[in-house]
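Enquirer: sequence first, then the predicted structure:
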Amino acid sequence: MSIPVKNHFAAAVLALALSGCVAGGDLDPAPTAPSGGDLVAITATGAGALDGSVRYSSAAVEQAMPGYEASGITMATEQQTQNALALFKDGLQVLQVLPGSGGGIGAIHGVSVRLRGPGGERIGMTMAEARVARADCREGTGNWIGMPICRSRTAPNVTLVFAIPGYMSPDGLPDDATLSTATLQRIIWTPAGGTPS
């Protein structure tokens, strides 16, 4: 199955365009899981049972994640468009798995509201809700131009990718008021020492 990258990306940004608070403030604990509970937790060690030791193939990924169905897709990373495996649970796309070196998994993108990041982050949260500091972020380039790309505060190999509706400037992150409208689009795990894809 092939997903038109530009339409898929634009739809995700529009669907998750939420207002928020100033990034970096002290907040109460993160919101609880949506109805139905978490499907997957992304931690420093991997996403669910997936990590760098799992071979990059539909069969290996499905074996590691019983009850999930893997399907080939085309997706946009920051710098390129590439083939990947999408993992679906009961028709809901939860993860996107990218190939790595040596035939293993290179990166895992969490894209569902029914997963959580290592610090309790959830897709759709504002930067303030995810407790992300401006200093931990850089501006995206290429396919993700204008998007704040931030380090997780609890796992150095997990990256949080936010979007700001209507913001496309390549001149650095916007002012705090604009940055406060950024919403979490994806949570990316990479093997320790790897770079986000």
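Expert: Here it is on my side, so go on.
Enquirer: hey, let's count contacts and neighbours off CA atoms from now on
Expert: Fine.
Enquirer: burial of the closest residue to Cys137 other than its chain neighbours, as a residue count?
Expert: Distance criterion Cα to Cα, 6 or more residues apart in numbering; nearest residue to Cys137, sequence neighbours excluded, is Cys150 at 4.0 Å. The number of residues packed near Cys150 is 22, by other Cα atoms under 10 Å.
Enquirer: how far away is Cys150 from Ser71?
Expert: 28 Å (Cα to Cα, to the nearest Å).
Enquirer: please report how far the residue nearest to Cys137 lies from Leu14.
Expert: 20 Å.
Enquirer: Ile108 too?
Expert: Ile108 is 23 Å from Leu14, by Cα to Cα.
Enquirer: quick check: Thr178 is in a strand.
Expert: No: under DSSP: H, G, I helix; E, B strand; the rest coil, Thr178 falls outside any strand and is assigned helix.
Enquirer: check it against this one:
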Amino acid sequence: MKTYFLLLSMILLASCSSSTSIKVTTEPAGAKIYVRSMGTKSYEEMGVTPLTINSDDLEKKKIKDGPLYIDLQKEGYKKSSVLLAETEAVDIEVQMNLKPEDKLDNARKYDELSNQLFEVQRLIRTKSFEEALKITATIKKDFPELSVPNELEGSIYYLQSKFKKSLEAFNLAYSKNTDNAFVLKMKKLIIEKTKSGK
């Protein structure tokens, strides 16, 4: 993955704006846009290109003004990332040409993902929970759109009786895949357990 550090002199269209406006376009269009503040680990999905993101959009996602990372993802193309050094009360335009994925590299990536998931399951069976969580953190970073690592984290926290964290993880997994019956079942189980105090 290649990260592009854009100089402010190249991307600022208006330095005296009263609010933030980030216009994101890609070639081809239709790339998913994920944003996170510097200092945080989790990305928030904002929509697809072309898209203009304003201060209200960032506030709704609880993303603070300041340095921001933007990830651009489209199936069949390599992920691209941009670091915006300053985003407070400025107008910014980001234009990216996405590069097609190498099919062999893509296959290797998913082979590695499969191995990581099997390893997490093995570590859970041996109750090596902290080691398992390190791997799920890596998977979430590489595949933020997947619900599986959040589901696995929910299971780990449940086995540790950390029900608040477990519910948060299952909620995140469900937000990415609402067809997952197991996640829905676990959400209901945890809610019932916490209400009963057991």
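Expert: Perfect, thanks for sending it. Fair warning: this is a prediction, and the values are worked out from it, not measured in the lab.
Enquirer: give me the TM-score for these two chains.
Expert: The TM-score (TM-score structural alignment, normalised by the length of structure 1) is 0.27; 101 aligned residues with a Cα RMSD of 6.1 Å.
Enquirer: can you point out the buried residues in the longest helix belonging to structure 2?
Expert: If you go by DSSP state H, structure 2 has its longest helix at helix 103-125. The neighbour-count check on helix 103-125 of structure 2 (16 or more other Cα atoms under 10 Å) flags Leu113, Gln116, Leu117, Glu119, Val120, Gln121, Leu123, Ile124 as buried.
Enquirer: relative to Tyr157 of structure 2, which of those residues is nearest.
Expert: Nearest to Tyr157 of structure 2, judged by Cα to Cα, of the buried residues of helix 103-125 of structure 2 is Ile124 at 10.6 Å.
Enquirer: who touches that closest one in this structure?
Expert: Counting by Cα atoms under 8 Å, 6 or more residues apart in numbering, Ile124 of structure 2 touches Ala132, Ile156.
Enquirer: and it, how close does it get to Asp71 of structure 2?
Expert: Ile124 of structure 2 is 31 Å from Asp71 of structure 2, by Cα to Cα.
Enquirer: what about Leu159 of structure 2, distance to Glu93 of structure 2?
Expert: Following Cα to Cα, the distance that separates Leu159 of structure 2 from Glu93 of structure 2 is 46 Å.
Enquirer: if we can go back for a sec, mind checking which of Ile108 and Leu14 of structure 1 has more residues around it?
Expert: Ile108 (29 against 13).
Enquirer: packing partners of the helix or strand harbouring that one?
Expert: Ile108 of structure 1 belongs to strand 105-110 when assigned by DSSP states H and E. Other helices and strands packing on strand 105-110 of structure 1, by 3 or more Cα pairs under 8 Å, 6 or more residues apart in numbering; DSSP states H and E, are strand 92-99, strand 183-189.
Enquirer: quick check: angle from the last one to strand 105-110?
Expert: Direction vectors for strand 183-189 of structure 1 and strand 105-110, defined by axes from the mean of the first three to the mean of the last three Cα atoms, to 10 degrees, enclose an angle of 150 degrees.
Enquirer: likewise the longest one?
Expert: Angle, strand 92-99 of structure 1 to strand 105-110, by the same axes, to 10 degrees: 160 degrees.
Enquirer: residues of strand 92-99 of structure 1 that come out buried?
Expert: Neighbour counts over strand 92-99 of structure 1 (16+ other Cα under 10 Å) mark Gln93, Val94, Leu95, Gln96, Val97, Leu98, Pro99 as buried.
Enquirer: going C-terminal from whatever helix or strand Gly154 of structure 2 lives in, what's the next secondary structure element?
Expert: Gly154 of structure 2 belongs to helix 148-159 when elements are defined using DSSP H and E. For helix 148-159 of structure 2, the following helix or strand on the C-terminal side (DSSP H and E) is helix 163-176.
Enquirer: by contact count, what packs against that following helix?
Expert: helix 148-159, helix 181-196.
Enquirer: can I get the buried residues of strand 92-99 of structure 1 in a markdown table with distance to Arg186 of structure 1?
Expert: Formatted as a markdown table, those follow (distance: Cα to Cα, whole Å):
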| residue | distance to Arg186 of structure 1 |
| --- | --- |
| Gln93 | 12 |
| Val94 | 10 |
| Leu95 | 9 |
| Gln96 | 10 |
| Val97 | 12 |
| Leu98 | 14 |
| Pro99 | 17 |
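Enquirer: of the residues you listed, closest to Ile187 of structure 1?
Expert: Nearest member of the buried residues of strand 92-99 of structure 1 to Ile187 of structure 1, counting by Cα to Cα, is Leu95, at 9.4 Å.
Enquirer: so how far is His8 of structure 1 from the closest one?
Expert: 15 Å.
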